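Undergrad: Structure of the sequence below:
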Amino acid sequence: MSYLGRSIKRFEDARLVIGDGVFIDDIKLPDMLHVAVVRSVHAHARIRSIDVVDALELDGVVEVLTGSDLAGKIPNLPIRPMGDRSVDEFNPPEHPVLAQDKVCYVGQPVAVVVAKNPYLARDGAELVAVDYEPLTPVVNPVDAANEDVPVIHPHLGTNVAMRSVQEGGDIEKAFAQAAHIVRQKYQIPRLAPSSMETRGVIGNYDASSDLLTVWDSTQAPNQIKKYLAQMLGRPEESIRVVAPDVGGSFGIKDCLFSEDVLMPFLALRLQKPVKWIEDRQENLITYHGRGMSLDAEVAVDKNGVILGIRASILADIGAYFYFTTPFPLFNAARRITGPYDVPAVRVDLLGVITNKTPVAAYRGTGSPEAAFCIERTLDLIAKDLGLDPAEIRRSNYISKGAFPYKSCTGNMYDSGDYLLALDRALELVEYSAWQEKIKQRRPGDPYLGVGLATFIKSSGAGGEHRVESARVTIDSFGQVDVYTGVSPHGQGTETTFAQIAAETLGVDPSQVRVHHSDTAIYPHGIGTSASRGLIIGGSAVQLALQEAREKLAGFASKFFSCPAADIKFSDGEVFDLHHPDTKIPFEKLAAMESGLDFEHEYTLPQSPVSFGAHAVVVEVNQDTLALKILRYVGVHDCGQIINPMIVEGQIHGGIAQGIGQALIESIVYSEEGQPLTGSLMDYALPRSTMIPDLTLDTIDTISPTNPLGAKGIGSVSTVPSPAAIANAVMNAISPSGVRHIDAPYTPERLWRAIREHGTVDG
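TA: Modelled structure (predicted):
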């Protein structure tokens, strides 16, 4: 029986649905103390003084720490290296764990209050009196690089944090030969990742063993351990980091935050366990994603074939860098060509510092921004030249026979059949029929629109993130244990890795235990990000399992007196494929030698590239401009699929987030740098009633880059969904004469655009 490609129910779900999951706030330790963080209420201000006397006098408050208390004890938060990503200018500001001398965004940690329960900690935090001298905030990223605006971090001498040019081909020749040039600027709003579970950290120090244990709602426990060792001046072996059940992340939990360092520091200092749990307001004002503008020019010939792309990208990165801050900007520039064969590109990218919350990776990490730019522009080209949006994509795709393909920005594409996926999406959405309905629409009827978006998404990241390790042990009873450095937060890793083991060793998946997210159990690995879990982590597991199989086949070959190549593992039994009537149970074979233990480190040689095509039909009420999605189709190429049900679940979630970005989500700031969307009363998240029935399919082009033939799936459906919806909306309201509107497509935004730039369709 084959276990690959089967929709086995997730092993993780049984305990989660009955409430037996253990999340960070479920962990209770004796004599545990609790922390509240005092945060800046100003976007830009000098700290004159901090008075903690009243807070310390509150009964139940144990400790109050400010930035001055940490001086010489904890260094600034580290910056993750850029790896093989080349940039011309890179100026990450020094990022203190607690603000010292000045604050640079609303929400920046200024002090921490430790108390006997979380309520007293909050009461104590309200008693901390910070005397601020307000400074002029820099809020508009367009102004940030100007010489006449304040420099937020004087030691840098500039508000330019990052500058680079990504180019290839002869861009001047491309534009000189163009029959038509389309220019359009796109503003991608800031978004809040808003995982169901917010962040949280617990530190506990056992002096008898000199062991510091940290429970952290993180994607990367081994990475947290490495950086804690550096910042706290302790050997790595004296630190254990555990990620319990993690309720989602979408990138926010792939960074090292002040609280990740402060809780272990306080546990060491106070010799008691210390817990901090982020509330939703903190979650909304301390980490953002997206937030960039793309100003694009695309040169085409008379048939709409792309000759060149020239673009400038301006990213508002906020006041500081988190680990993943540079990567969305870099990826957006490198991936702006999408799935198209573009001979010439020049992208100038600029990241600027502002007095806002830092921006870093959010599901897709630059790919949704790039896809929105090229996919909207293709629709504008089609409109100008009188072409069908599907046909202009067909005429520009990288052909099936061109793989492996290198884009002019240096990206490698491993495999794909883009036309096949597009044709399947058009068939499923009934593209021609909807186009005919749009033509037959009468004045006064609701607007109807159909939109397409196709995309690529490179997975696996770069540098050290291409490496992952795995260990497999088999005991004398046939129990298989898999250890991985991958740390899941909803991906179904325990199930898919068990399926890989079952397929390789011919056992039932229930016979396999998958261990993860605890550095004491397995002290190697990078974690889960960039859709790398299955591609790299799963490949390491597969290779360790193959070593185990070869070893066991050697035992069996002696038992059956046949070549090891003739040994077959199936349904919990082992036999000579030429004499299948004589079999031995797997556990009997495993008992022939004790201590079966296999470990393998795998390095991904090249990131596989996923592809997909989305097609959307929308209806817009002409009176209220309320928008409804009537049909949504997504066709994805994610390589070898281990568990189709898990893949479908990942796609559902990604599309839902894309719908949120397209229709309602946007972080808004005042001119003074105050966040106006600091709660879920103001920041809108998609509701279940907004998500239509989804029609999904897959085109499985096996990737040659890894042993499993897999491609990324975790982030891919988030990439095209905002662009597909945008194209459908603009197609729907095209009778009004409006050419482009930036998301989110709220009724008010549509009304304003039609009133100011369009005409009323009767």
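Undergrad: CA atoms for contacts and neighbours, from now on please.
TA: Fine.
Undergrad: Centre of the chain to the host helix or strand of S610, how far?
TA: Using DSSP states H and E, S610 sits in strand 609-620. Counting by C-alpha atoms, centre = their mean, to the nearest Å, strand 609-620 is centred 20 Å from the centre of its parent chain.
Undergrad: name the helices or strands packed onto that strand?
TA: helix 418-429, strand 447-458, strand 627-637, helix 721-732 (3 or more C-alpha pairs under 8 Å, 6 or more residues apart in numbering; DSSP states H and E).
Undergrad: Mind doing that once more with 10 Å?
TA: Helices and strands touching strand 609-620, as assessed by 3 or more C-alpha pairs under 10 Å, 6 or more residues apart in numbering; DSSP states H and E, comprise strand 412-413, helix 418-429, helix 431-439, strand 447-458, strand 627-637, strand 694-698, helix 721-732.
Undergrad: how many other residues sit next to G19?
TA: G19 is flanked by 9 other residues according to other C-alpha atoms under 10 Å.
Undergrad: my bad, should have said F327
TA: Neighbour count for F327, taken as other C-alpha under 10 Å: 17.
Undergrad: The structure of the following sequence is requested for comparison with the preceding one:
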Amino acid sequence: MGDGKLLVGRPVARREDVTLLRGEGRYTDDLTPDSAAHLVFVRSPVAAGKIVALAAAGAREMPGVLAVIDADTLDAAGVKPFPSPAIPPHLLVGDLHAPTFPALARDEVHHLGQPILAIVAETLAEAMDAAEMVDLEFEDRPANTDLTKAKGGPAVWPTASDNRIFRVELGDAAATQDAMDTAAHRVTRRLSINRVTAVSMEPRGAIGSWDAETGRYVMTSGTQATHRLAEAMAAQMGVPEGDVRVVSENCGGTFGMKNGGMPEYPPILVAARQLGRPVRWIETRSEAFLSDPQAREQVAEATLALDAEGRFLGLSVDVVAGIGAYANATSLLSSFNNIASVTGVYGIPAIRVAVEGVHLNTQTTAAYRGAGRPEASFIIERMIDIAARETGIDRVELRRRNMLQPEELPRKTALGYVYDSGDFPALFDRALQAADWAGVAARKQEAQARGKLRGAGLAYTIEIAGGPPAKPMPEYASATLSPEGCRLMLGTGDAGQGHDTAFAQIAADAFGLGLEKVSLFSGDTGVVPKGTGSFGSRSLGAAGSALVHVCEDLIAQLSVHAARHLDAEAEALTFGDGTFKLPGTNRAITLESLLAEDDLTVSAERWEATQGPSFPNGCHITEVEIDPETGEMEICSYTALEDIGKVINPLLVAGQIHGGIVQGLGQGMMEAIRYDEDGQLLTGSFMDYAMPRASDLPFFNAQTASVETASNTLGTKGVGEAGTVGALPVLSSAIADALAPLGVDHVTLPATPSAIWEAIRAARK
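TA: A predicted model of the protein is given here:
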């Protein structure tokens, strides 16, 4: 650059947007070869039943049909079921029930939409026509789809007692019970969290091919974690690691949902090998509602114990999580792995948590933006609001009395997280001021004069990023410098976060290059040798820190070459603003000149983990107005202050926070996956599954308060989950505050106009 101005910390516009906005992005379907055959799935029309007849002869005889893949075909090809999920032994109480999870059903089906057959044809229309010719008959069985009745309902699996998959326990049960016994106040509440689905802009899909020369499969599919997906598919295909290459160019959203193996992928690869040509499957939106993993569904029984002054003494939480008929690699982890966030930013001395996962005749759940953090934060923040109502202590004051102070950090919480940095009280006060909390009462009065109920909600949340706590996962980064510029290679994938811009900013500053001189490549396990992936707000901390060290390694390499030009020892040189200098002299050479004059190409790589996880935290405040006659709600304002550590690009941060807030508010206001008692999906399209629109939302006042962490080289804490984690509890808080004059202290999510109106009607009775 040469102007001395650093790019890191500046709002650099996303470099990738020009291509994407012109419609020039390359998503999975865009990469379909002309020679590809087309695959469709025959899926179960019932949620629970035995297959008593399956006749595919008519389908095989249809024009254009190339193959019909069934469970026997997969067995003959050596395809294995999904590996059983694991739970750390020190957490597991009793047995883990993990039934065999096949790619295609053979004798029985256990949820609506379970794939049974794959039909491959020359064209999509021919494949769809052939699928209509498959004759299926079932012996129906009772379905179990209601989480509140799961334990006493029909058995999803005869081998699972009370439909239980697992039970994990954390914390100190004895100390928590002592806290309950000595408390002046005990507040107990049942809290439900609704089931949702990711609804990514780009539906799932995959293109499979077989490379006869290398003897390996190639799968093109949108994902944030190509290496993880390749590893999972190799295990399922029964081949060595490295024999499945995964390619992902642009990816139109995954939110964790696309990061692992799926039942649809093995049939695609088997068909590609059998036919010796590429095979393509792209799901329709209706199919996505049936086949995509879902998320979040929980019922929690929570008790918060307080002393007479409102100090928190203990917290007891029992969670029942609806997992689904089967469990994949992230299904179980999402329900309990981040439950320690239930501690919040408060000094709660004793906590015990138990989580039970149960089978339902539904699609399985999986990781979804936040993966347990929004649920945990929802529990603690709602319990604090309810405790404030019952004790008569102002909810702002109640939080202040229990909030950890900066001088108490680092602090190990009752559930084992170690908060290393932050100033929770200062950020809390700043958020209250930014949202004009002092003016809430006046705005309520003004709304009342118009016949509206106005409420203000607040939530202070914290979540783990870049874990797991004991041993963060490593990430890969490499850089190659040449006279043409700098080429970066990362093992973490981009699904819209802006990696091409943020990581280029880091490298451009490190080398003193213009941003246009830096290019980034990721998303191909055949080119990038290692990788973990983008999830849990880990990318910048893990890959960014590895990249910083790569840049340092390259500067050290080039110092030797620069020393020859400057007639000095390499150790005596300094480097900054793109130039090697010998202090005390006017001798200097720029990095670009050095590369050009010596025609140098130098490379370095790192595969390393951070020193520990980080803990993004922030305060969200929102105000809503409710029409008491209709239950209609308007979100009037929304303020979010987030401590995400060092900020690399404020524009990218704002985008992540805004997007996360919208996803959280969508779940809180309208999104819900619902099944009827027979397991049929009631929300199978956008006619029934509501999504937030711009008109449903206010402008967001999103700000950052950066307290850097020492857990990684960059000092960043992560921002991907923050908006979603805060949005869910703060919306519930505002709705409860608006309805407080009627005696309502909680509305079960999603808080649709109908649900709010029902709560108002019940209160008036």
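Undergrad: care to give me the TM-score?
TA: After superposition, the two chains reach a TM-score of 0.96 (TM-score structural alignment, normalised by the length of structure 1), with 756 aligned residues with a C-alpha RMSD of 2.0 Å.
Undergrad: give me the stretch of structure 2 that the strand holding S610 of structure 1 matches.
TA: Aligned by TM-score structural alignment, strand 609-620 of structure 1 corresponds to residues 615-626 of structure 2.
Undergrad: residue contacts, F569 of structure 1?
TA: For F569 of structure 1, the contact set (C-alpha atoms under 10 Å, 6 or more residues apart in numbering) comprises 1, 502-507, 549, 552-553, 575-577, 583-586.
Undergrad: start to end distance for stretch 318-335 of structure 1?
TA: Start-to-end span of stretch 318-335 of structure 1 (C-alpha to C-alpha, to the nearest Å) is 23 Å.
Undergrad: for stretch 354-365 of structure 1, that is, sorry about that
TA: End-to-end span of stretch 354-365 of structure 1 (C-alpha to C-alpha): 20 Å.
Undergrad: looking at structure 2, where would I find the counterpart of stretch 364-378 of structure 1?
TA: Under TM-score structural alignment, the counterpart of stretch 364-378 of structure 1 in structure 2 spans residues 370-384.
Undergrad: follow-up on the earlier one: buried residues in the match of strand 609-620 of structure 1?
TA: Neighbour-count burial for stretch 615-626 of structure 2, counted by 16 or more other C-alpha atoms under 10 Å, picks out F615, P616, N617, G618, C619, H620, I621, T622, E623, V624, E625, I626.
Undergrad: what do you get for stretch 236-255 of structure 2?
TA: 236-237, 239, 242-255.
Undergrad: related to what we said a few turns ago, just put the helices and strands packed on strand 609-620 of structure 1 in TSV and tack on mean neighbour count and distance to I79 of structure 1.
TA: Below are those laid out as TSV (neighbours: other C-alpha atoms under 10 Å; distance: least, C-alpha to C-alpha, whole Å):
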stretch	mean neighbour count	distance to I79 of structure 1
strand 412-413	20	27
helix 418-429	20	37
helix 431-439	13	47
strand 447-458	29	23
strand 627-637	23	34
strand 694-698	17	38
helix 721-732	28	30
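Undergrad: Out of those, which is closest to A45 of structure 1?
TA: When those are compared for distance to A45 of structure 1 using C-alpha to C-alpha, the nearest one is helix 721-732, at 36.6 Å.
Undergrad: does G668 of structure 2 count as helix, strand or coil?
TA: helix (DSSP: H, G, I helix; E, B strand; the rest coil).
Undergrad: Next one: it from I193 of structure 2, what distance?
TA: Taking C-alpha to C-alpha as the measure, G668 of structure 2 falls 9 Å from I193 of structure 2.
Undergrad: just the strands in the stretch 351-500 of structure 1 please.
TA: 405-406, 412-413, 447-458, 467-474, 480-484 (DSSP state E, counting those that start in this stretch).
Undergrad: Those into TSV, with extra columns for distance to I181 of structure 1?
TA: Below are the strands of the stretch 351-500 of structure 1 laid out as TSV (distance: least, C-alpha to C-alpha, whole Å):
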stretch	distance to I181 of structure 1
strand 405-406	25
strand 412-413	27
strand 447-458	20
strand 467-474	43
strand 480-484	50
